[in-house]
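I'll drop the sequence and a predicted model, then ask my questions.
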Amino acid sequence: MTELQLWLSALEMGCFFGMLALAYYLVLVGAGFFNFAIGPYAMMGGLCTSWLVIEYDMGVWPAAAIAVGATVVLAALTELVVVRPVQRRSGGGELPALVAVAAVLFAIQQFAGYLFGHPTLPGQSLATFDPVTVGPATLQPSALLLMVATVVAFVATALWIRYTRTGRLLRAVGDSTHAARLLGLPVNRIRLVAFLLAGVLAAVTGLLFAPKAGVNSLSGLSWSVSGFLAVVVGGTGSVWAPLVGGLLLGAVEVFVPYYFGGHSHVYGLLLVALLFFALRPQGLFVRTVRA
């Protein structure tokens, strides 16, 4: 394997981690806590698409649309049926919300296993064309689609947060939910928007990444951890911070096992996480909260 091929693989993994982290970021900014159900959302996007194509011989685009729609419904239910009632009864605490979304994570995995079964299904590519040659390396269609989607998602999110009213409200609610309520801002609506957008991003990410290694009902947990670590590394100081964290973890994911073999990437990711938790828990980019 050429060094360029390794870098392309690292870029693909980094885009995957970064997209998951961006979904985390939106909920973190809009609702003030980590939504650990992001991984299962992504798993549902990929698994539901593959299941519809394989079991019902459905076209990949209609299957993907149904999968994304179903995931968005799950994201909305997470906020409306689980998180919001829990926080209302607990006085708005973050810990009950974290426990609630952790329960949602495992509930979605169990539901997916019951509905789709437990075997790993091959991912379905949204487009079929010849691999793209980049010097001595090749880029598979699914990897190219994921990279393009990552650029589009981050640019669109950055512009949305900066220039639209809803995006600015998201930042205001994230700065201080209490102050936002006192000012009469639509906090509940903004939180729901954050969950819905995170659901769309996660679902698209899952179905674009699934062709690389397949997807099963247990993929959600590991994907949740990967996205969370990318946020921890990148921080929340910028919309682009999750992508920076994702790219760093992507490099670790690819290069560490290449040079050290086996499952050494697991220890590499753990080492990076421990270093950031211990030395820079706020991540590379720190978010400034307005008083």
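Arrived safely, thanks for sending.

going forward, measure contacts and count neighbours with C-alpha atoms only.
Fine.

Name the residues of stretch 261-271 that are buried.
Across stretch 261-271, burial judged by 16 or more other C-alpha atoms under 10 Å covers 264, 265, 268, 269.

will you turn those into TSV that also has secondary structure?
TSV is the format used below for these (DSSP: H, G, I helix; E, B strand; the rest coil):
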residue	secondary structure
264	helix
265	helix
268	helix
269	helix
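
nearest to residue 31, of those?
residue 269 (27.0 Å; C-alpha to C-alpha).

who touches the closest one in this structure?
Neighbour list for residue 269: 249, 252, 253 [criterion: C-alpha atoms under 8 Å, 6 or more residues apart in numbering].

next up, a second structure to put side by side with the first:
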Amino acid sequence: MPIFFQVIANGLVTFAIYVLVAGGISFLYAATRIFHLANGVVVLGAGYVFWWAWVWLGWHPAAAVVFSLVISSAVGLLMNEFVYEPLRRRGTKGLGYLIATLALLIFGTAVVMALFGAQPRTFDFQTASLVFGGVYMTVFQLWALMISILLLIVFFWIIRFTRFGKALRATADNETVAEVLGVDTKMLRRWAFLLASLFAAVGGILNGLEFNLDPNMGLIFAVRGFTAAVIGGVGSFGGAIIGSGLVSFLEQAIVWFFGAGWRNAIVFILLFLFLLLRPGGIFGSKN
């Protein structure tokens, strides 16, 4: 039984990070109909920019966080303005966007490696450990979980109770009708990319502090975020939360009982099974 609860605790830590990426991917798909896998680059870049500002330049951690969030938001907006919007004006459909976002993911990873090197980066960061009935968690892990939950609550409030959220839901239902009703869908897409980039950036910073930084992190988080979004139902923010939980807890269980070598395999197996049996996800249609 203690092993079961330890797996749950470890899963909560990875869930706190995965849900920020998956939520952004699912949210952006609802707003733009684009699978923004390049959000993985924002995760990667945010972690490395934070490391550079804090460890290399010696900034205060709070200043490094703000700087990383600003840079990450700018990167997300630039992706939209200079890649996706021109493609949209040309009438590009799903496959074109998919190729573009994969190209951005590869290009962004190469840029990060060119700027910061190909070797992993570490933080000299330690926090006290807490024990709850034989289950170990660090103080930072609890903070990461609380930060993630707080962001989810804020995001839910934005979507449900603000004009932006109402405009987003209208656009997700029917973009043409939303434009007729006066919704500035172009500005809506900008705000959507800004929010998704902020979410991904927070995930990148939390991941760097918990697991350190690796140049392959962008691809890893793109795949996990996409898998969680597909499991929950692409376009459903609540589905992204459920999908992230399933990916996180199953991944930790596999690592605990079968070793870390199966960690990536189980994610692809999950993705394959849902695409085969339930392509619409848990909260989507069977088709």
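Yes, it's here. Being a predicted model, the structure only gives us computed values, none of them experimental.

Quick check: the aligned residue for residue 262 of structure 2 in structure 1?
Residue-level alignment of residue 262 of structure 2 against structure 1, with TM-score structural alignment as criterion, gives residue 264.

before we move on, back to that, mind checking which of the contacts of residue 269 of structure 1 land in helices?
Residues from the contacts of residue 269 of structure 1 lying in helices, with DSSP state H as the criterion: 249, 252, 253.

Distance of the equivalent of residue 133 of structure 2 over in structure 1 relative to residue 59 of structure 1?
In structure 1, the residue equivalent to residue 133 of structure 2 is residue 135, according to TM-score structural alignment. For residue 135 of structure 1, the distance to residue 59 of structure 1 (C-alpha to C-alpha, to the nearest Å) stands at 33 Å.

now do residue 24 of structure 1
30 Å.

Give me the more crowded residue out of those two.
Ranked by neighbour count (other C-alpha atoms under 10 Å), residue 24 of structure 1 and residue 59 place residue 24 first, with 30 against 14.

isn't the more buried one right up against residue 35?
Yes. Residue 24 of structure 1 is within contact range of residue 35, at 6.2 Å (criterion: C-alpha atoms under 8 Å).

wait, which of the buried residues of stretch 261-271 of structure 1 is closest to residue 177 of structure 1?
In terms of C-alpha to C-alpha, no member of those lies closer to residue 177 of structure 1 than residue 269, at 33.0 Å.

returning to what we had before: looks like the match of residue 262 of structure 2 contacts residue 254 (just checking).
No. With contact defined as C-alpha under 8 Å, residue 264 of structure 1 does not reach residue 254; the gap is 10.0 Å.

number of nearby residues for the closest residue to residue 207 of structure 2 other than its chain neighbours?
If the residues on either side of it in the chain are set aside, residue 207 of structure 2 comes closest to residue 17, at 6.6 Å by C-alpha to C-alpha, 6 or more residues apart in numbering. Residue 17 of structure 2 has 28 neighbours, counted by other C-alpha under 10 Å.

So residue 17 of structure 2 lies in a strand, does it not?
No. Under three-state DSSP, residue 17 of structure 2 sits outside any strand and is assigned helix.

which residues does residue 253 of structure 1 contact?
Each residue near residue 253 of structure 1 by C-alpha under 8 Å, 6+ apart is listed here: 10, 13, 265, 266, 268, 269.

So which of those residues is the closest to residue 95 of structure 1?
Taking the contacts of residue 253 of structure 1 together and measuring to residue 95 of structure 1 by C-alpha to C-alpha, the closest member is residue 269, at 25.3 Å.

what about the helices in the stretch 151-287 of structure 2?
Along the stretch 151-287 of structure 2, the stretches classed as helices by DSSP state H, counting those that start in this stretch are 163-173, 175-180, 185-211, 217-232, 237-258, 263-277.
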